[in-house]
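Asker: Just the structure for this:
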Amino acid sequence: MDTSSAIVIFSVLGSIIIGVTVILIKSIASPKRIDGIKKLIKDGKYQQAEKLAKQIIAKDPRDYIAHYLLGEAYYLDEKYDLAFIEYKLVNQNALFDGQIPEVAFRKHMAELYTRFKQPQEALKEHLLLTKMDPQNADNYYETGKIYEDMNQHGNAMAFYQKAATANKKHSKAHAAMGYLLYRAKQFENAKREIDLAIRINPSQFSNYYYLGRILRESKDYSGALKALEKAQRDPEFRQRALIERGSCYMAVDHIDNAMAEFEHAIKVATSDSNQETLYARYFLAACYEKSRNIDKAIAQWEKIYAKNRSFRDVGAKLQEYKDLQSNDSMKEYLTSSPADFEVICQKAVRALGYEAKKTENKPFGCIVYAAEQKGDNWMSVRQQMALIEFHRVTDPLEDTVVRRVHDNLKNNNCNKGIICTSSSFTPTAIKFAENRPVVLLEKEKLEAILAKAGV
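Answerer: Reported below is the predicted structural model:
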């Protein structure tokens, strides 16, 4: 062998030895550096872990263990958008051969899909987790939540039941089933699940909110108020609980208590334009309207209208009451105290050609039993008696009101019925009054009568 050939052979052998040495060094060094990243993450040194993982990836972009750990560091450092990029790369390319903990990875992957509004992908991850870790009730529960958000309530209920089977003390699963049953108006079954959730975890105060709603629907207002009082301990449910408490008080006609709850709900609001705040103002306005404090009701409607012009019937309410500022007689009619309203009704009765004989205050307004005014030939004509009702309402009067008045004529020895309202009458009410001794006077005619009466 000549010298030149020997040199070539030794050069090749040297290159091979150097290459093998480099590979051996890398194979030894890389796991150590990976272990270093893991230790940094464990110690909460996320930024240092990110830096080290990036160095490894720069030398080997296909090191998916490093990509996973970089994503993990980003996730724990709350850099969710960057974590999402790394996790998706791992999900698409990595072989899960034990070096990447797949269950933990899938959980974070599902959370990131949910965070970035990709529910279908999140559902796939959670369904996979129910297969990989079937004893973990949380996997079934999270799957049920996604199905519920998709309005697939049957699937949601099935997975909540699986969660409760896997862990009989899974309070969130029982609460979720209770809420679905409540929405399906199965109040008895709903209450059973919520009660169980509360027994398992009495400090989950959101459950008391749903219990309060169930009890309110069942007309157990006292029980509902107690449950909703506890629900306020959860900051997320405080405002909603106050609104529900106000609704309970409204249902039993405790208007002052209801107003206090709605005012409190507005006070604790974190936003002037969220739905809860608008509903609190809406119900507060309803209380003011019912107690004849129309100016304050209008003030609440105007605040709602400024935030949301299409919120329920607020626009119609403002339109309905817009003439109060210029129409003093109708304003007096709608806002006066019961005693003053009785005087207004008596004046209106005289304007109609009758004299009041008996007056009764009613929740809707006032009933006056009246006799026809005496004319010049009063001695030869028998006085006609009338039953006159005055309604202070905003909704059109139904035919049930007209039927009641008609039925009461004979019982009270009256020849005619007259119904006056600050609103209007439904078509069925108008039809029923035809060819019957009942006169219907809607808002415009009532305004003319009040003007004639000097109100």
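
Asker: Only C-alpha atoms from now on, for both contacts and neighbour counts.
Answerer: OK.

Asker: if I read this right, residue 443 contacts residue 421, doesn't it?
Answerer: Yes: Residue 443 lies in contact with residue 421 (C-alpha atoms under 8 Å); the separation is 5.8 Å.

Asker: Tell me where the stretch 251-400 of the chain has strands.
Answerer: Assigned by DSSP state E, counting those that start in this stretch, the strands in the stretch 251-400 of the chain fall at 354-362, 365-372, 385-391.

Asker: need those strands in TSV with mean neighbour count, can you?
Answerer: Below are the strands of the stretch 251-400 of the chain laid out as TSV (neighbours: other C-alpha atoms under 10 Å):
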stretch	mean neighbour count
strand 354-362	16
strand 365-372	20
strand 385-391	24
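
Asker: With distance to residue 204 added, can I get those strands in CSV?
Answerer: As requested, the strands of the stretch 251-400 of the chain are exported to CSV (distance: least, C-alpha to C-alpha, whole Å):
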stretch, distance to residue 204
strand 354-362, 45
strand 365-372, 46
strand 385-391, 47
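
Asker: about what we covered before: between residue 443 and residue 421, which one's more packed in?
Answerer: The neighbour count for residue 443 versus residue 421, taken as other C-alpha atoms under 10 Å, is higher for residue 421 (25 against 16).

Asker: is it true that the more buried one touches residue 439?
Answerer: No: with contact defined as C-alpha under 8 Å, residue 421 does not reach residue 439; the gap is 11.4 Å.

Asker: ok so, going back, for the strands of the stretch 251-400 of the chain, which one sits closest to residue 455?
Answerer: In terms of C-alpha to C-alpha, the element of those nearest to residue 455 is strand 385-391, at 14.5 Å.

Asker: which other residues reach that closest one?
Answerer: 345, 349, 364-372, 405, 409, 412-422 (C-alpha atoms under 8 Å, 6 or more residues apart in numbering).

Asker: which other helices and strands contact the helix or strand hosting residue 210?
Answerer: Secondary structure from DSSP states H and E places residue 210 in helix 206-217. On a contact count with 3 or more C-alpha pairs under 8 Å, 6 or more residues apart in numbering; DSSP states H and E, helix 206-217 meets helix 171-183, helix 187-200, helix 221-231, helix 238-251.

Asker: contact partners of it?
Answerer: By C-alpha under 8 Å, 6+ apart, the residues outside helix 206-217 that reach it are 175, 179, 182, 187, 190-191, 194-195, 197-198, 221, 223-228, 230-231, 234, 237, 241, 244, 248.

Asker: how close does the residue lying closest to residue 75 once chain neighbours are set aside get to residue 69?
Answerer: Of all residues not flanking residue 75 in the chain, residue 83 sits nearest, at 5.2 Å (C-alpha to C-alpha, 6 or more residues apart in numbering). With distances taken as C-alpha to C-alpha, to the nearest Å, residue 83 is found 10 Å from residue 69.

Asker: Now show me the structure for the sequence below, then we'll compare the two:
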Amino acid sequence: MTLIQLFFILLLAIVVIFLVYFIIHYFVAPEKTDGIQTLLKQGKVSSAIKLAKRLLNNNPDDYHAHYYLGKAYLADNRPELALLEYKIVNKKAIFSTGLSELTFRKESAQLYKQFNRDKEALQEYILLTKLDPSNSDFFYNAGILFEKSNKTEQALIYYEKAILLNKKNGKAHSAKGRLLYRTKQYSEAKKELDIAVTNSPNIFENYYYLGKILKEAKDYPSAINYFEKSLRDPAYKVRSYIERGSCYMYANREDKAVLEFEKAINSSKNDSSKEMLYAKYFLAATYEKQHKLEKALKLWQSIFSVDHSFKDVASKLATYSDLQHNDNMKEYLTSNTDNFVEICKKTAEQAMHFSIKQGSSTSFGARFVVTETNKNNWMNIRQQLILLLFYRDPDLIKDTIPRKLIDDMKKNNCVKGIICTSSDFTRSAKTFAESRPIELINREKLENILSKISVI
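Answerer: Here you go, the predicted structure:
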């Protein structure tokens, strides 16, 4: 036998061995894994796992067995083990009619999402958009994962592609609308969310964001109606009550605001959650606006016990901590409207030595037109008028107040204006008043003035 004949015999033997391996690997092995599928369909999960492991003992590279072992682990509620098997399949598999790559990628993406492996899940969804470029949901899910990684431009592109493929994809419209809202593109966000509500009326979080947009536009009645609908989503229930309360508060309907904030507090199951702290904070702010400071103080103390640095709570407690030792300031801040006007009248006459010509309550406090008391004015010379304002709003007085005061002074022929407040003034307000006939009296000065009268 010649060397050439030996060579061809050897070559033929190699080809036969390869064909045998190919037949066993691609036809016999899948038939064996059919047994695993049958057991899974029959609900015999433990038996399916045992069979898959037995096959893998004989052939550790059998990716069909790895895949169905992963499916069995999923059926056995052991997704962490399923993910390990799917990783092996991803490395070893040659996808064919025996194993659909599309199906595998979908299942793999879901597993990665389940374990918050967003980077790997995103890679799977990008592959899925290439395997099935007509599937809107694949683009939507990729957009969600891009947004989670703060890649908003890519997320927007994928949301738009999802919508282009399926204009009735409510989830994609919703996600795009929320993204536009977060980037303060309110007009475009509202368009998308309106479409989302039309296509998917049962996604209640969409109503929450529509409410936020309308609240931003100061359309409080419409915003309140949307927040009413978003209450149906348990994840947004507490937040929706808080938003409804804030709308009522901005609309100066404090009684209704209190009810909404109380509902938020009663709906929250976690006393230390951010939502609970915000509900208490806004309720305290409403009580402060209503001059119910004892109730506000209890809420601020409750917040402070959980989070010392929450917003301006520490400052509020410091500001009002002296009320229990300062009865006059306490009455100034907490008395009803009629009593407050009387306190201001006493302050003007007895402590500031003014003679009152006109006086009335206002939305911010009280307003008087006064003249200086002059016992030596025996000739009854006409005295110059002064416009005196009393504020008990907790917010700092902005420069818009002294600017308006100048106009009111001109209308009432007043030569001077005085603003008294239980808080303080912004720097711009102080700067404006410096070069004008306006006197600013902050909380500290007001306390000294109030100490000169008997309020109770």
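
Asker: The helices and strands packed on helix 206-217 of the first structure into a markdown table, with extra columns for mean neighbour count and distance to residue 266 of the first structure?
Answerer: Output for these, formatted as a markdown table (neighbours: other C-alpha atoms under 10 Å; distance: least, C-alpha to C-alpha, whole Å):
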| stretch | mean neighbour count | distance to residue 266 of the first structure |
| --- | --- | --- |
| helix 171-183 | 24 | 25 |
| helix 187-200 | 20 | 28 |
| helix 221-231 | 21 | 16 |
| helix 238-251 | 24 | 8 |
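
Asker: Can you check which of these gets nearest to residue 337 of the first structure?
Answerer: When those are ranked by proximity to residue 337 of the first structure, the top entry is helix 238-251, at 19.7 Å, counting by C-alpha to C-alpha.

Asker: average offset between the closest one and the second structure?
Answerer: On superposition with the second structure, the mean distance recorded for helix 238-251 of the first structure (mean C-alpha distance after the TM-score superposition for the first structure) is 1.8 Å.

Asker: Please state the offset of that helix from the chain centre?
Answerer: Centroid separation between helix 238-251 of the first structure and its chain, computed with C-alpha atoms, centre = their mean, to the nearest Å, is 13 Å.

Asker: Contacts for that helix next, please.
Answerer: Applying C-alpha under 8 Å, 6+ apart, the contact partners of helix 238-251 of the first structure are 209, 212-213, 216, 221, 224-225, 228-229, 231-232, 255, 257-262, 264-266, 268-269, 276, 279-280, 283, 287.

Asker: In contact with residue 280 of the second structure, which residues?
Answerer: Counted by C-alpha under 8 Å, 6+ apart, residue 280 of the second structure has contacts 261, 265, 299-300, 303.

Asker: From the residues you listed, which land in helices?
Answerer: 261, 265, 299-300, 303 (DSSP state H).

Asker: Distance to residue 395 of the second structure and neighbour count for these - can I get that in JSON lines?
Answerer: Converted to JSON lines, these look like this (distance: C-alpha to C-alpha, whole Å; neighbours: other C-alpha atoms under 10 Å):
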{"residue": "261", "distance to residue 395 of the second structure": "20", "neighbour count": "29"}
{"residue": "265", "distance to residue 395 of the second structure": "25", "neighbour count": "21"}
{"residue": "299", "distance to residue 395 of the second structure": "18", "neighbour count": "22"}
{"residue": "300", "distance to residue 395 of the second structure": "16", "neighbour count": "24"}
{"residue": "303", "distance to residue 395 of the second structure": "20", "neighbour count": "23"}
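
Asker: so where do the strands sit in the stretch 51-200 of the first structure?
Answerer: Going by DSSP E, counting those that start in this stretch, the stretch 51-200 of the first structure shows no strands.

Asker: close enough to count as contact, residue 310 of the second structure and residue 304?
Answerer: Yes: Residue 310 of the second structure lies in contact with residue 304 (C-alpha under 8 Å); the separation is 7.2 Å.

Asker: Between these two, which is the more surrounded one?
Answerer: Shown here are residue 310 of the second structure and residue 304; by other C-alpha under 10 Å, residue 304 has more neighbours (18 against 15).

Asker: one step back: in TSV: the contacts of residue 280 of the second structure, plus distance to residue 333 of the second structure.
Answerer: Shown next, in TSV, are the contacts of residue 280 of the second structure (distance: C-alpha to C-alpha, whole Å):
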residue	distance to residue 333 of the second structure
261	22
265	26
299	17
300	17
303	22
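
Asker: Out of the residues you listed, the closest to residue 27 of the second structure would be?
Answerer: residue 265 (63.8 Å).

Asker: what sits against the closest one?
Answerer: Counting by C-alpha under 8 Å, 6+ apart, residue 265 of the second structure makes contact with 238, 276, 279-280.

Asker: quick one: contacts of stretch 219-235 of the second structure?
Answerer: Stretch 219-235 of the second structure is contacted from outside by 204-208, 210-215, 236-238, 240-241, 243-244, 247-248, 251, using C-alpha under 8 Å, 6+ apart.

Asker: one more time with 6 Å, if that's ok
Answerer: Here stretch 219-235 of the second structure makes contact (C-alpha atoms under 6 Å, 6 or more residues apart in numbering) with 204-205, 207-208, 211, 214-215, 237, 240, 244, 247.

Asker: what does stretch 118-136 of the first structure give?
Answerer: Applying C-alpha under 6 Å, 6+ apart, the external contacts of stretch 118-136 of the first structure come out as 110, 113-114, 139, 143.

Asker: So which residues make contact with stretch 148-162 of the second structure?
Answerer: If you take C-alpha under 6 Å, 6+ apart as the criterion, stretch 148-162 of the second structure is touched by 136, 139-140, 143, 146-147, 172.

Asker: Dump the residues you listed to JSON lines, plus distance to residue 58 of the second structure.
Answerer: Formatted as JSON lines, those follow (distance: C-alpha to C-alpha, whole Å):
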{"residue": "136", "distance to residue 58 of the second structure": "42"}
{"residue": "139", "distance to residue 58 of the second structure": "40"}
{"residue": "140", "distance to residue 58 of the second structure": "42"}
{"residue": "143", "distance to residue 58 of the second structure": "42"}
{"residue": "146", "distance to residue 58 of the second structure": "42"}
{"residue": "147", "distance to residue 58 of the second structure": "45"}
{"residue": "172", "distance to residue 58 of the second structure": "47"}
